[in-house]
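Student: Whatever this is, show me its structure:
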Amino acid sequence: MNNTASHLLYALDILPGRGRLAARLGFRPRAWSLAAFPFAALIVFLVWFSWLYPLRPDAIGALGHPFTSDPLLHNAWGGPTLIGAWFIHAMAALGMQVICMAVIRRLNGRAPVEAV
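Tutor: Have a look, this model is predicted:
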């Protein structure tokens, strides 16, 4: 999560006024920030619409019965229960987030995977 936050700060560095904040935090503006911003924005979007999907206001009513069939979703592609659909959404988001983080790391000039 720490790397995601720092990459998001790098990507936000392209916005007006963000350069000063990034400079105070020790980041220098880079040419690849413009290219990295859509990937960082997609990561944030995927957290809300995939990982935190059950907490969205339109899904709060379904929290009471995640393991039971919902008559409105009897032909849903995630299965007859909501937990199956939420799991499928989360796994699809995980795959896209891994790809986005690899692209951001590559734009930063680092290898997609480094030993810690």
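Student: When you work out contacts or count neighbours from here on, use the C-alpha atoms and nothing else.
Tutor: Will do.
Student: So which bits of the helix or strand hosting Ile83 are buried?
Tutor: Using DSSP states H and E, Ile83 sits within helix 82-107. Residues of helix 82-107 classed as buried: 82-86, 88-90, 93-94, 96-97, 100-105, 107 (neighbour count, 16 or more other Cα atoms under 10 Å).
Student: Second input sequence below; structure requested for side-by-side comparison:
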Amino acid sequence: MARAAYYAVGSLPFAFAPTKVRARMTRRAFQRPFALAAPGPVRAIAHTVLAASVGWVAWFVVFLAAVAAFRGVAYPLVAADGYENSWGGPTLAGAWAVHAALGVGLLPIWGVLLAGLGMVQLRLTQRLLGRNGPWWPIPLAILLFAGGVVFFVAWSHQA
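Tutor: Next up is the predicted model:
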């Protein structure tokens, strides 16, 4: 799981590297062979765009996890204005305990989400650069990016 999460986060900068470097990263991340099958310029560009898109979603997930963990642990410093009506209220100690437990307790869920994105990246690389993977990562990458953009816009416009 940790290797797939690492691959998900590392895929954004490596999406713009030459295809041989991307294949080497795939081999190193998962410690198993990966054969580059002369992808050609169309497949290489498609992989760059789709891998960067899913990589952007992975970095957004990392950002959200860090914000949630920080805000949970540092709840009294960043958001303790109306703790009487917040989760764990009416006391500050209760609100802090609930927010800290959620912020830190959800970190494994964020890790599983990152690992899933890493597996999508692996299947995408196998399909476009190795020519032997399944077809489903291509439309899934497009859907993940579209959903990530919609979620980012909604998150950035919250009050």
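Student: circling back to that earlier point, run the chain-centre distance for the helix holding Ile83 of structure 1.
Tutor: With Cα atoms, centre = their mean, to the nearest Å as the basis, helix 82-107 of structure 1 stands 7 Å off its chain's centre.
Student: Packing partners of it?
Tutor: Based on contacts counted as 3 or more Cα pairs under 8 Å, 6 or more residues apart in numbering; DSSP states H and E, the elements that helix 82-107 of structure 1 packs against are helix 33-46.
Student: In structure 2, which residues correspond to the helix it packs on?
Tutor: Mapped onto structure 2 with TM-score structural alignment as the criterion, helix 33-46 of structure 1 occupies residues 51-64.
Student: what does that stretch contact?
Tutor: 8-13, 15-16, 110, 113-114, 117, 121, 124, 141-142, 144-145, 148 (Cα atoms under 8 Å, 6 or more residues apart in numbering).
Student: And the aligned residue in structure 1 for Gly82 of structure 2, how close does it get to Ile88 of structure 1?
Tutor: Gly82 of structure 2 maps onto Leu72 of structure 1 when the alignment is built from TM-score structural alignment. Using Cα to Cα, to the nearest Å, one gets 18 Å for the distance from Leu72 of structure 1 to Ile88 of structure 1.
Student: How about Leu82 of structure 1?
Tutor: 10 Å.
Student: repeat for Ser33 of structure 1
Tutor: According to Cα to Cα, Ser33 of structure 1 stands 31 Å off from Ile88 of structure 1.
Student: cool, and Arg105 of structure 1?
Tutor: With the distance defined as Cα to Cα, Arg105 of structure 1 ends up 26 Å from Ile88 of structure 1.
Student: Arg3 of structure 2: neighbour count?
Tutor: 15 (other Cα atoms under 10 Å).
Student: Show me which positions of the strand or helix carrying it end up buried.
Tutor: Taking DSSP H and E as the definition, Arg3 of structure 2 sits inside helix 2-14. The neighbour-count check on helix 2-14 of structure 2 (16+ other Cα under 10 Å) flags Ala4, Ala5, Tyr6, Tyr7, Ala8, Val9, Gly10, Ser11, Leu12, Phe14 as buried.
Student: helices or strands next to the next helix or strand after that helix in the packing?
Tutor: The element immediately downstream of helix 2-14 of structure 2 (helix or strand, assigned by DSSP H and E) is helix 19-30. The elements that helix 19-30 of structure 2 packs onto, with contact taken as 3+ Cα pairs under 8 Å, 6+ apart, are helix 2-14.
Student: what's the helix it packs on in contact with?
Tutor: With Cα under 8 Å, 6+ apart as the contact definition, helix 2-14 of structure 2 has outside contacts at 21-22, 25-26, 29-30, 51-56, 58-59, 111-112, 114-119, 121.
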